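>>> take this sequence and fold it.
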Amino acid sequence: MTLLNEPRTRRRRLGVATAAAGLLAALLTAVPAAATPDPGDAPKAPKKVSKSDAADTKRAIADGKIPAPDEIVHSDNIEHLGNIPKDALPGTNSDLAFQGKYAFAGNYDGFRIFDISNPKKPETVAQVLCPGSQNDVSVSGDLLFLSTDSSRSDSSCASTTQPATEKSSWEGMKVFDISDKRNPRYVAAVETACGSHTHTLVPERRNVYVYVSSYSPSAAFPDCQPPHDGISVIKVPRKAPQKAAVVGFPVLFPGEGPDGGGNPGSPTNPGVSKTTGCHDITVLPSEDLAAGACMGDGILFSIKDPERPKVIDRVQDNVNFAFWHSATFNQDADKVVFTDELGGGGGATCNAEIGPNRGADGIYEIKGWGDKRKLVFKSYYKIPRHQADTENCVAHNGSLIPVKGKDLMVQAWYQGGVSVWDFTNSAKPKEIAYFERGPLSADQLVGGGSWSAYYYNGHIYSNDMVKGFDVLKLNDKRTDPAKRVRLRELNVQTQPEYFNKH
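Have a look, this model is predicted:
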């Protein structure tokens, strides 16, 4: 382990007061890679910003309004315990999952497994090279699931990029056996319409159902034809994962015409994405309930029959939401937090020009009972710290912090960092802690920052797209009770019942 001391300390002048912190970094020996990362899945090139925007960024850094490139700032109640930089997998880091003493981290070039039994000194256990964006990852028992949402030459881990216009191209779900964490074994592949941008597990004793979210069909794509107005459902037998197969494609947005019945988007609703599928789904198995963030729509649906989900309610926000990205239930299952990924994750939207209601979270309360339940909008939440115009920043992936009687959440905001916030009062959400780095560049917009930030067994884990795997410790009397909650497994999109209500 190498300790890198941060010589400067400075308090941020926007939002909650913070102090610069030391950076604990570990570059650990990787499992040898057998293939070559595919440049076809490389992140987008940096974007130029105007001279005035670059000058504003440099002035804000000089004035102490934002941290300098690579400088770490955080609220006094967060401690940065450690960081593992990217190693043999140079691609963009993506989602996280957890099981026992292990964390599983997706990367556009494959996935990584960390031993987090000592959160101060996380260690790399395995790195699996298997290119195919965006490689969102989930685990259940001895199985690991990996989403492939880029058109590949075949389903192997040695595949290369290939146009989606070619019938032989492949996109979908990959399944690995992780009974030996040091040697994951690729056991199954299931092709799905339009690939798998994200996925959500609905686990049962004998089978694991996988809800596959994907979108953006085209008449030119043989395996991604419009209308793409539903989700693929895969059934995976635990004892025979090689028999995994698609068992249905439930339509969530029925309607006439080639585009189905989802939000028509622009020009009918200017600035809003047309609904051609879902981006992400979160299930609450204890309540047989799910929430879908589906581009131009937010939905609530029943999963009593996991192969045939039934939509209960559907909402739109054609004023402030551009792209419904993800969803999180509170512990009492009477609220849903939806996120708006304005700019697709590549834009600088955490500034005064965009304002507090766009690129934000939307808090909805669930009213009524059974199939009569309705989603009712209450308020927006956005980080209170303005970011530079060279920083991509928008609401992204987060999880609950399990404190009984409270609605607390930790969330990633790309280069806006990690925010801990309280939405117990749905109408008045507030930030209570944060962690962030300065911009990757003061001269151009370079994609980076925290993709996912989740609370698991007493610590916050963040997968930074560029900087690697971070471990944070939250020291706050409002969140301390969560340290007593222990889980054997956590896939954030398959929300656990933290406190038994049944």
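
>>> from here on, just use CA atoms for contacts and neighbour counts.
Will do.

>>> tell me which residues touch residue 234, please.
Contacts for residue 234 were tallied using CA atoms under 8 Å, 6 or more residues apart in numbering; they are 209-212, 244-248.

>>> in JSON lines, list those along with secondary structure and neighbour count.
Below are those laid out as JSON lines (DSSP: H, G, I helix; E, B strand; the rest coil; neighbours: other CA atoms under 10 Å):
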{"residue": "209", "secondary structure": "strand", "neighbour count": "21"}
{"residue": "210", "secondary structure": "strand", "neighbour count": "25"}
{"residue": "211", "secondary structure": "strand", "neighbour count": "27"}
{"residue": "212", "secondary structure": "strand", "neighbour count": "30"}
{"residue": "244", "secondary structure": "coil", "neighbour count": "23"}
{"residue": "245", "secondary structure": "strand", "neighbour count": "20"}
{"residue": "246", "secondary structure": "strand", "neighbour count": "19"}
{"residue": "247", "secondary structure": "strand", "neighbour count": "14"}
{"residue": "248", "secondary structure": "strand", "neighbour count": "15"}
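
>>> which of those residues lies closest to residue 102?
residue 210 (21.6 Å; CA to CA).

>>> what sits against the closest one?
Counting by CA under 8 Å, 6+ apart, the residues that residue 210 touches are 199-202, 233-236.

>>> are any of those buried, and which?
199-202, 233-236 (16 or more other CA atoms under 10 Å).

>>> look up the closest residue to residue 481, ignoring the ones flanking it.
In this structure, residue 481 finds its nearest non-sequential neighbour in residue 403, 5.8 Å apart by CA to CA, 6 or more residues apart in numbering.

>>> again, but for residue 274
Using CA to CA, 6+ apart, the closest residue to residue 274 is residue 265 (4.0 Å).

>>> could you also give me the structure for this second sequence? I'd like to compare it with the first:
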Amino acid sequence: MRTKTRWSIAAIAVALLVGATVPATADPELDNLDDFDVKSRPAPAEISVPPGKADHRTFPSTRNMHALGHSSHPASFEVPPAEREISSDIAFWGDLAIQGNYNGFRVIDISSPAKPKLLSHPECNGDQGDVVVWENIVVRSWNSPAPEGRLCMGEPVPVGFEGLHVFDIADPENPELLTAVEFSQVGAAERGTADGCGSHTVTLVADPDNNRLVVYSNNSSGDNRPVCDAMDIIEVPIDDPAAAGHIGYVPLVGGSLGSNNGCHDAGAILGEVNMLTCASGHAANVFSIGEPGGGTLENPLWLFNIEEEDPESGVKVGAPGAGRWHSATFSFDGEAILLGWEPGGGGQARCTADDPDINKSLFAYSAADGAKLGQWVLERPQGHDENCTIHNYNMVPLRSGNDVVASGHYQAGSRVVDFTGIQEGVQPESIAWADPPSLGPGPFCTVMWDGEPTPTDGCRLGGAWSTYWYNGFLYESDITRGLNIYRVSDRATAGAIKLSHLNPQTQEFTIH
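Take a look at the predicted model:
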């Protein structure tokens, strides 16, 4: 086991920032590892299953990856857009998991991870459905202009609407729609353009001293919508969330390829660091949102950009038609930034043995100046009939200060990867994984990375949209299946801080 002995845990800064105490106690299930069959870096336990028929208990996996509960939510991309139920991102409050989908979100009781219980599914049929939660407030993304006839909890959604909806889940079995914040008009007025931008993902920073939540809405614009090269900022009053409104936007800084094609996702770290990284196009923008670097929550201060290119294959992150940066997180001391990207837009097979390493890597950079520290390459090649990228992930909050990441990779499933020592040149290594079988042929995965046709009959889209560590368990949002829950029994993940809540894109404290 690798350790970072130079770190010790400081006081949990979230207690000062958000007025809530996060108990600095390890998950009790992980305190006594002798109770488990702990095998560091185990050999895979392969299981043969029919394509597309397995539940997560039958996925090929390492022996330290233990499948627990499942909350079913069947879905497919191969239906009309208005009928899609695709599971997307997750947020957590106490014993509740809020799992977004293309038709609203599901509120799931996870007090027993072996037996999750669906409490409600408020319907809101606009695509993406990224979610954040604070106490009884849920904010949900609406990505694309609304066609005629769309509804949100029974309320008509105006044609062309793009933006956010705000909900009250004080009664988790009966959520209420409070308001909508439309960017297609307000954002456009701010920019002086004909239209605004949708909300692809959201990142939440609580500011209770000012009775508000600050929500960064990240869009996924194409070259035909350069106006969307920005993050929209929304303010949600904590004691009156129905009064939520658009308060501004942060222009992105282009890189070597010019305009930066939208902020797809943003990861923030608070505590003693106060930084935000926008996974944008080909040039990830790194901002300071407070002391010591300057800037504020409403006016982030741009620091530098991060770009990446593979000198052997010539593949560049964010090049036209190649994909874009996707998701960002920090080491808990704020010294390193981790970035993934989405070659092929998530609809292609980009983790095959034929793909260059850059297509199937999670990268680490210095948070001081953007210098590259290293990268982890997905070690288990996927088939040409499996859509795959490094998608959504978070850092495990370990009292040791070690850097361990939980990550979802579409049809490559879920991984736990140890990045400890990356600043000193130590190579990252996989700790555990669960990798589902192919969903079989379909209309996607048609082109290889070099432009040649895929040597299969395509693929169906599916797999792990997001995988996050939360209080001793991995929660995997499976696009076509629903919510899968795992426990990892490995010393590398022992000693995690128990959290009262988690919005995975926001690290509310630092660890030194």
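
>>> got a TM-score for the two of them?
After superposition, the two chains reach a TM-score (TM-score structural alignment, normalised by the length of structure 1) of 0.77; 410 aligned residues with a CA RMSD of 2.3 Å.

>>> re the thing from before, still touching in structure 2? Go through the contacts of residue 210 of structure 1.
Among the contacts of residue 210 of structure 1, the ones still in contact in structure 2 (both residues aligned by TM-score structural alignment, their matches' CA atoms under 8 Å) are 199-202, 233-236.

>>> take these and keep only those in strands.
Residues of these located in strands (DSSP state E): 199-202, 233-236.

>>> which among these gets closest to residue 133 of structure 1?
Minimum distance to residue 133 of structure 1 across these is 12.9 Å, recorded for residue 199 (CA to CA).

>>> for the counterpart of the closest one in structure 2, which non-adjacent residue is spatially closest?
Residue 199 of structure 1 maps onto residue 202 in structure 2, with residues paired by TM-score structural alignment. In this structure, residue 202 of structure 2 finds its nearest non-sequential neighbour in residue 217, 4.6 Å apart by CA to CA, 6+ apart.

>>> wait, isn't that neighbour in contact with residue 233?
Yes: using CA atoms under 8 Å, residue 217 of structure 2 is in contact with residue 233, at 6.2 Å.

>>> residues making contact with stretch 162-170 of structure 2?
136-146, 175-184, 196-199, 241-242, 244.

>>> which parts of the longest helix belonging to structure 2 are buried?
The residue-count maximum for a helix in structure 2 (DSSP state H) belongs to helix 183-191. Neighbour-count burial for helix 183-191 of structure 2 flags 183-188 (criterion: 16+ other CA under 10 Å).

>>> swap in stretch 483-500 of structure 2?
483-499.

>>> which stretches in structure 1 count as helices?
Using DSSP H, helices in structure 1 cover 51-62.

>>> center of it - which residue?
In structure 1, the residue lying closest to the centroid (CA atoms, centre = their mean) is residue 397, at 3.6 Å.

>>> find the nearest non-adjacent residue to the aligned residue in structure 2 for that one, please.
Using TM-score structural alignment, the partner of residue 397 of structure 1 in structure 2 is residue 392. In this structure, residue 392 of structure 2 finds its nearest non-sequential neighbour in residue 466, 4.6 Å apart by CA to CA, 6+ apart.

>>> sorry, back to before: need the contact list for the residue nearest to residue 481 of structure 1.
Here residue 403 of structure 1 is in contact with 479, 481-482 (CA under 8 Å, 6+ apart).

>>> dump the residue contacts of the match of residue 397 of structure 1.
With CA under 8 Å, 6+ apart, residue 392 of structure 2 has these contacts: 326-327, 407-409, 465-468.

>>> now the residues you listed as JSON lines including distance to residue 428 of structure 2?
Output for those, formatted as JSON lines (distance: CA to CA, whole Å):
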{"residue": "326", "distance to residue 428 of structure 2": "19"}
{"residue": "327", "distance to residue 428 of structure 2": "18"}
{"residue": "407", "distance to residue 428 of structure 2": "13"}
{"residue": "408", "distance to residue 428 of structure 2": "16"}
{"residue": "409", "distance to residue 428 of structure 2": "17"}
{"residue": "465", "distance to residue 428 of structure 2": "22"}
{"residue": "466", "distance to residue 428 of structure 2": "20"}
{"residue": "467", "distance to residue 428 of structure 2": "18"}
{"residue": "468", "distance to residue 428 of structure 2": "18"}
